[in-house]
Structures are given as C-alpha cells and as structure tokens.
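Novice: The amino acid sequence is not available; the structure is as follows:
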C-alpha cells in the first residue's frame, strides 16, 4: 500500500475501534454496588499494618482494590456519621451530631427533587436497592426505641426496594444489636452484662452470621436480575458488646496483643476534650470501670483488646463468605465492593474506651474499595478523604449525574494514582468543636469556656497525639485557622 494511503487507513481503523469500544461500554450493564458498613471499625486491619489482627479477607480485598489510609468521618458517633455518609452533607446544626439525625431529618420528610440519600439516587437511576442490617442508624432500618416492639416505619422511606433483617432468637433488631449467645440482650438483662463474650456457638449463633446468610441468599436472587443492584450489608461488630464465637478468640495469644501506644491524657488539654467512657461503663459486670482519673489495668486492657480483635476476625469471616459467593455467582467482575467503618474507637487511648472525641482514634476509620475496573486499582491511597466524599465517588464510578449540590467531592481520581488535590483536608465535628486534619496537622477548635480551646498535633512527630503544641506554635495556628473556619457550616454560628 502506498504510504499516502496508510495514514488515513490507520486513522479510520482507530476511529472504528474507538467507536465499537464506546458502543460496547454503553451497552454494558452499570456496575453493581455491594456496600458493607462495619460498626465501630477503626483501622485495626492487616491492610493498615496492624501486626496481630487476623483479617485475611478484608486484607485480600484491599490488595486487589484500594485501601484508604487517611479516611476520616464527619462525626464520631454512629447515627450522625451515617447521616453524613448517606446525604453527603457535613453537619450544619446540632441535630446533625446526634444518633437520631436520620430519623428527625429524613424519616418523616416527604419525597422531593433532592434524593433523601445516595441510595435513593441510585434507585431513581435504575438500581434495585436492598438493605440488610444496620446501614442507617437503626439496627434493622426501622424506627423504634431500644425496648419497644418492632415497627413498620422505615428510617429511609424512599431508599429501599427491599429492607431485610433476620433477628433470630433475639426477636427485634435492637435486641439483636446488643445480643448475647443465649438469646438475651443488654436491655433484657438490665445492663447486668459484661462488655464482651466468647460464645460457644457457630457463626450464626450471633446476629451478624444471620445477616451473612441473608445476604448470600439475596445475592443468588439478584444474579439474574436485569437491573443493576445496590446491596447494603450492615454488620454490628465490633460495636459493644465485643461478642464473637470462641473460635475467633482462639486465633490470638493474648500475651502478644499490644497495649495502647498512647494510654495517657495528652499534655496541655482540657479534660472536656475527652470523656469518662460512659457507653463502655454501661456494661455493669465489666471487671473494671474506665475513667480519666485512672487507667484500667494492663491485664484488663489486653482482655478488652482481645475481644475487639476477635470481633473483627468474626466480621472478616462474614465478609469473606459474601465475597466468595460473589465469585461463585460470577458477580465479582461487575460489582464495586465498599467496606466502610462508621468511625474509629479509643481502645484505652488517651485513657478513653469508646468513640465520641475529636482525636484521631475516634475519627479515622477503615475504608476499602474494590472496583472491577482495571483503572481503579491503586493499592494504597494516602490522600485525605472524608466520609461525605463517598457519595459522589460512588456516583462517578456508576456514571450517574448529580444535579443537586452536596458537600462531598469525588475522590475517584485517587484510584488512578493522579496527583492529589492541593489543600486536602478533612473536617470533623463533636463536643462543641471542629477538627481540621491536613497531611501534617490536626487542628481542633472548641467553642466552649474551658481552656485551652485550641489544640494542635503534629502527625509527623507525634502521630499518637500525646501533646497539644498550639501554645508554642501561634504561626501555624494563624495559617491553619482560616482553613478550619471554612468547615464551620453554621453549626457554631457564622464563621
């Protein structure tokens, strides 16, 4: 062929290939989404470098997808964190810091142009949506008090095509949430219970095993559905009580479990920045009470950490079973998997047992995303991302437009290893304060009388936040404070 004919021929061939490839992509069914919410899961996984925890399934998912090493929640309490996740919005009024934020803001509202949640938006765009377990704040997605009969009122009235839960021998979702192996629960036993249990039961002897069974059964039904699906699976553990089948406790040698690297109250702070571990101390048969005035013993601390790790291993096994079923059904090639911890947890760190602080331990949580698309295979993402960013990221991965405005910004570019955006920050809110996390610093401002109201931690030299250095670094405070004030969405008056 003469040279002058080759170039047009090659160009035509390229255009034909690109056109056919585009048609192929357009004809493809949109990806499914499996969203797994894990209650109180901080970054206590092998994928995050923990030396002891047995989490092979989540670690494997992370190795095949992306593990986000700097994911921070908006609010360190269950219901409010999930409100931010579901709406993509930062808190703008005190109600948004409470566990009943979803109930008060969404459950009674009429449907309008703005979707109530990102799940609702997926549903409006052709997805079949199924919720199993704790995705919103309620244990089973229904609105009722801890000790009340089960209601039929959905916490998210327009988000779900199906809302499923198996309460088993516990009878109600909230009983199951606080359930023990014998079918009793924290409420029925009037809190005369321990904060942990090694049950002589199989995986279905606790509620999360029943959730796994239900999820697997539903996946088999969804396999041949013409619509793409969104399945939300909400696991209870490692939320208190730290209950898990004994075989998961047996994975650990308690003597090898490390103690907290930061067990003392940080220097130069007000105790108002911390708390007296009230949620933990509700479990009246605990061997020791936690308080800011005195640490629990090393022996008891190791026992509690053992229980937390056993609970994580139990959930890891459940996630492994669901992932295995995805592969058996050949759905793994078309399904985006997201594993999200709704906030962190102090395991004796800063002398606290629980969440509910603006310290790193309560705000940093696990986030793993495994996408079936080859371009989304960055193994370790160090960019700072926030929970509110998950909403637009899922929409972008599913190629769904958003005409409504939210606070979150997609971080899908981080999958490709693209250069991180400048001024990457995360905002968190609680205890009358706002906390700003940058790559190097955590700056927290409290709107209260008790001094000091400003805390600064250098995460390069002090990653465990042991010393507030605000007073010694007024220049850093001055440079960062305008950025922190940008995060004041009206929660604490005008900025």
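Specialist: That came through, no problem. Everything quoted here is computed from the prediction, not taken from an experiment.
Novice: alpha carbons only for contacts and neighbour counts from here, please
Specialist: OK.
Novice: can you tell me which residues contact residue 30?
Specialist: By Cα atoms under 8 Å, 6 or more residues apart in numbering, the contact set of residue 30 is 228, 334, 398, 399.
Novice: Secondary structure added to the residues you listed, as TSV?
Specialist: Output for the contacts of residue 30, formatted as TSV (DSSP: H, G, I helix; E, B strand; the rest coil):
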residue	secondary structure
228	coil
334	helix
398	coil
399	coil
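Novice: Mind checking which of those residues are buried?
Specialist: 228, 334, 398 (16 or more other Cα atoms under 10 Å).
Novice: In which helix or strand does residue 130 reside?
Specialist: Take DSSP states H and E as the rule and residue 130 turns out to sit in strand 128-133.
Novice: And for residue 369?
Specialist: Assigned by DSSP H and E, residue 369 falls within strand 367-370.
Novice: and for that strand, what are the contacting residues?
Specialist: By Cα under 8 Å, 6+ apart, the residues outside strand 367-370 that reach it are 61-62, 64-69, 71, 336-341, 376-377.
Novice: Show only the entries of the residues you listed found in helices.
Specialist: 61, 62, 64 (DSSP state H).
Novice: from those, which is closest to residue 209?
Specialist: Nearest to residue 209, judged by Cα to Cα, of the ones in helices among the contacts of strand 367-370 is residue 61 at 19.8 Å.
Novice: mind checking how far that closest one is from residue 20?
Specialist: Distance, residue 61 to residue 20, using Cα to Cα, to the nearest Å: 32 Å.
Novice: okay, these two: which has more neighbours?
Specialist: Set side by side, residue 61 and residue 20 show more neighbours around residue 61, with 23 against 12, by other Cα atoms under 10 Å.
Novice: neighbours around the residue lying closest to that one once chain neighbours are set aside, how many?
Specialist: Distances taken as Cα to Cα, 6 or more residues apart in numbering put residue 370 closest to residue 61, at 6.4 Å, once the chain neighbours are dropped. Residues lying near residue 370 (other Cα under 10 Å) number 25.
Novice: here comes the other one, which I'd like you to weigh against the first:
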C-alpha cells in the first residue's frame, strides 16, 4: 500500500473514532427551582418571574443548549419527583408519593438513569442531593445506581455548623469571613465535583473510561443560606410583591396546602404564628425578604454551576460531555398566598430543563414544546447513543429497564415536530376516608385537574369518585387566578379535557 494512502486511511480512521466516541454525562440538579433564569424570561407575556435575575453562567449555557421552556415534573415534591425522573416512570408506577417510600421497595426494582449507564460500561458517581436522602433512597443513596468503588459524597457541613442556624432562620446571608471558616454545603459539593472531574478526565479523554457524574445542589431549597455578596444584585427596592396574593377564585379546598414546610420548619417564621389558611396576609417585609433571598440563592447556584462548567472546559472535556441542568420542581413565592411546592399549580410543577449536547445543540435551541421530566431518561440515553430503553407496557412492575417518557432528541433535531399535546402531573391529599389524588394535565392553553378517590389496591384513579375539578385558561389567565371548571361557557372544553385526562399519558407517547 502506498504510504500516502496508508496515512489517509489512518487519519480517516482516527477522525471517525473521534466523531463516534462515547460521550460522558454531567447531570446537574438544583432543588426547588422554578424557571427563574434571566435568559428564560419572556418579555412579551405576563410573568411572575423577577425581571432582573443575575444568572450569567446559566444564561451562557442556554446559548449552546436545547432549552425546554415548558418542562413539567410529575409531582411537585422532592422524593416522588426524583424517584419518577430518575427511573423514567410516573408516580403511579414508582408508587412513591411521599418522602419516606423507596421505589425499589414499593414499586419495583427499576433501573435508574445512572444505573442504565453503569451497566453499559460507564463509571457512575454522585454527590449532593440526587435522590431524596434517607430511607426514600434505601438509606444508601440508591447504591445500585453508582459504581461500587465510588463513595457517594455529601458535604461535611451538611450536618455540622449550619444545623442550629437552619432551625432558626428561613434565610441567612453570610459574610466572606464566615463563608471561609464554614463553607456552605453546595460549595463543598462544587469543590468535590471539580476534584472528581480532574481525576476522571485522563481516562475520559483517552476513551479508556467514560463517566456519568451526578451533582445535586441543595439550594434554592429552604433555608436560603447564601453569601451576602449576592444581595447586591437584588436591591430591596427592586423586589416586588406577587401580583396575585390571593387564592384562585372558586379554588377547591383540595388544591390548597397549608404552607407547613415554611410555617413549621424555622424559628423566625414559627414565632409569627401565621395561619396556613388560604388568603392569609403575610407581613409585607417578610414576603419581600424571602423573595429576595430566593433570588440570591439562585444566583449563588448559578455561580457554582459556572465553576463546574469552567473546570470542564479547562480539562478539555467540553466537546466530549453531555451536560444536563434541571431541578426537581418549581416553587411558589406567595403567589396565591402559597409558599413552597405541594400543589398542581403552574409555578410548583414547572422548572428549568436544558441539555448541552456537543455537535447537536451548539447553536442553541429554544423550545416551547410541552415536555415532562420522565422524558429525561430516554433523552440522555439517545444523546449518548446507547440502546434505547423501551416504552413500558401496561404492567411494568416486573420489568427492570423501560421508561414512561419519550426522547426529546427528535425535537432537538427538528423543532417543527409537534411534540406532546399534553403532559401530566399529580399530587395527593389525605382525608379521613383515605387518599385523594389530584390528577392534573397541562395543554397548550389549559390546566385541567380532577381530584378523585385513589384506588389503593390498583394504584390509580377512581374516576367515578370525583371530589373536585379545576380548569385554568392560560390564554387569558396565565397566573391561574380563576377556576373555570363550573362556567357554562367552558362546559364543552371540560368534557374534552376530561376525556384526555382519563385516557392518560400513553396515547400521546411517541
């Protein structure tokens, strides 16, 4: 063979190897984070978002990512949401509706996203808050998800210096000296992530071993503990009260939660003896302070995210690593006089979701398709060019590898595809006669919810035992301030949406 021809073949083979090499995955989660990011603000429509968010690193990330601006979780509380998207299955399949149950015990021995990658040769490791901790993750952060020779990392300060402060303060800003003496847990998680990337980089770059690394921030979860320097981006004069500090008109009691997470968790709030009833007026300054602290916490998370992204670039891993950023659910900041999550409202169920996939999202993609967090599993698998996990059958409890979501990669490749016409979420309430489940569906124009008796044996709705109905028309009521379910002019829409809700997610799965 001629030397020149041989050289061409060698170069071609090398180029081919580089272009088809496996990608690493960096899976990053915040906690309790609604889409409060500057780059996601839509100036053409009313929004509860703060209009001057400082999130430069996440904003830069959106420029080279597929950003799904209408992404919804399956249940607006940490444990059930994380069990759902980490397994790609909905709450009625995982059977996790609270902060105690472990999906492998109550639902089935389902493969998680990192486990799927591990079983295909990836080194998988986690740190911070990925699954909800404690017994809801088997007491071991779901050990089957991670490589056996990797220790799941929790920040040393998580149970240390900050504990007494967390019990007494719903928010707390700290000066540089205190931050240096007693690092905040999320900074410790970030430092660990950077050191691990440095350790993994040589083998990842050489192609010897790819990694799936999950990094979970605790902020902006309560209590909001953050460096005080981030308050400079949010002068108190710029902080506004929500435009709807009142419960929705005609809201059924089932839709409400008592704000217990905030009212009962922190000494500064407990001492005020505020009622958890809807339409309770909270002290104006307290509302402004909490909203400001939430925004500052997001900017702090943004800075930590930026540190990790900078190190990824410095190590030469940018073009070899898929990066996902998301959260477990949204958050309410006194809209409807509600705080935290625990509802089916828009602000509780909607959260950021973005993927940076080298070679696919380099020019940036902004999508207004309706998507769900159960779609993450299939999406990451396809982005990594691994064999697709099949769609789960009707009774998937005995099947280890399947998902109840659909890949978002086709939308990334062709934004003109229609996507899902509706997405689904749920939230339980407990009454003396048993469990009631609020099954909610979001379409392009509407949010429709039915509160029905829950079948404790079949783990599903009893549509014949309806307790209450909600309908919010997003064409003229984006804040969900008026329940139209009993309005005569919406009767035909209610019937149509009822049919779609009762059909469930399966008919719209691609």
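Specialist: Structure received. No experiment lies behind these values; they were computed from the predicted model shown.
Novice: Superposed, what's their TM-score?
Specialist: Once superposed, chain against chain, the TM-score is 0.84 (TM-score structural alignment, normalised by the length of structure 1); 447 aligned residues with a Cα RMSD of 2.8 Å.
Novice: quick one on the thing from earlier: which element is encountered next along the chain beyond the strand holding residue 369 of structure 1?
Specialist: Taking DSSP H and E, what comes next after strand 367-370 of structure 1 is strand 380-381.
Novice: Show me what the next helix-or-strand element following that following strand is packed against.
Specialist: Remark: after strand 380-381 of structure 1, the chain's next helix or strand is strand 385-386, criterion DSSP H and E. The contact analysis (3 or more Cα pairs under 8 Å, 6 or more residues apart in numbering; DSSP states H and E) places strand 385-386 of structure 1 against strand 71-72, strand 426-430.
Novice: Tell me the counterpart residues of the last one in structure 2, please.
Specialist: Put plainly, it is strand 426-430 of structure 1. The alignment of strand 426-430 of structure 1 onto structure 2 (TM-score structural alignment) covers residues 423-427.
Novice: returning to what we had before: which PyMOL command selects the buried ones in the contacts of strand 367-370 of structure 1?
Specialist: In PyMOL, this line selects whichever of the contacts of strand 367-370 of structure 1 come out buried by 16+ other Cα under 10 Å:
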select buried, resi 61+62+64+65+66+67+68+69+71+336+337+338+339+340+341+376+377
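Novice: quick one, longest strand in structure 2?
Specialist: strand 460-473 (DSSP state E).
Novice: So which elements touch that one?
Specialist: Short answer (3+ Cα pairs under 8 Å, 6+ apart): strand 460-473 of structure 2 packs on strand 446-455.
Novice: what residue of structure 1 takes the place of residue 251 of structure 2?
Specialist: Aligned by TM-score structural alignment, residue 251 of structure 2 pairs with residue 269 of structure 1.
Novice: what distance separates stretch 121-128 of structure 1 from the centre of its chain?
Specialist: Put simply, stretch 121-128 of structure 1 sits 22 Å off its chain's centre (Cα atoms, centre = their mean, to the nearest Å).
Novice: Give me the mean deviation of the host helix or strand of residue 28 of structure 2 from structure 1.
Specialist: Taking DSSP H and E as the criterion, residue 28 of structure 2 maps to strand 24-30. Here strand 24-30 of structure 2, set against structure 1 after superposition, deviates by a mean of 0.6 Å using mean Cα distance after the TM-score superposition for structure 1.
Novice: what range in structure 1 matches that strand?
Specialist: Counting by TM-score structural alignment, strand 24-30 of structure 2 corresponds to residues 32-38.
Novice: Could you point out which of the helices and strands packed on strand 385-386 of structure 1 sits nearest residue 414 of structure 1?
Specialist: Judged by Cα to Cα, the one of those that comes nearest to residue 414 of structure 1 is strand 71-72, at 12.5 Å.
Novice: Which strands and helices lie in contact with that closest one?
Specialist: Against strand 71-72 of structure 1 (3+ Cα pairs under 8 Å, 6+ apart) you get strand 385-386, strand 426-430.
Novice: Now tell me what touches that strand from outside.
Specialist: 343, 363-367, 384-387, 426-428.
Novice: do the same with stretch 474-488 of structure 1
Specialist: 92, 427, 434, 435, 436, 443, 456, 470, 494, 495.
Novice: Mean deviation, the lengthiest helix in structure 1 versus structure 2?
Specialist: Secondary structure of structure 1 read by DSSP H shows that its longest helix is helix 298-328. Superposing on structure 2 places helix 298-328 of structure 1 at an average distance of 0.7 Å from its equivalents, by mean Cα distance after the TM-score superposition for structure 1.
Novice: Name the residues of that helix that are buried.
Specialist: Of the residues in helix 298-328 of structure 1, 301-323, 325-326 count as buried by neighbour count, 16+ other Cα under 10 Å.
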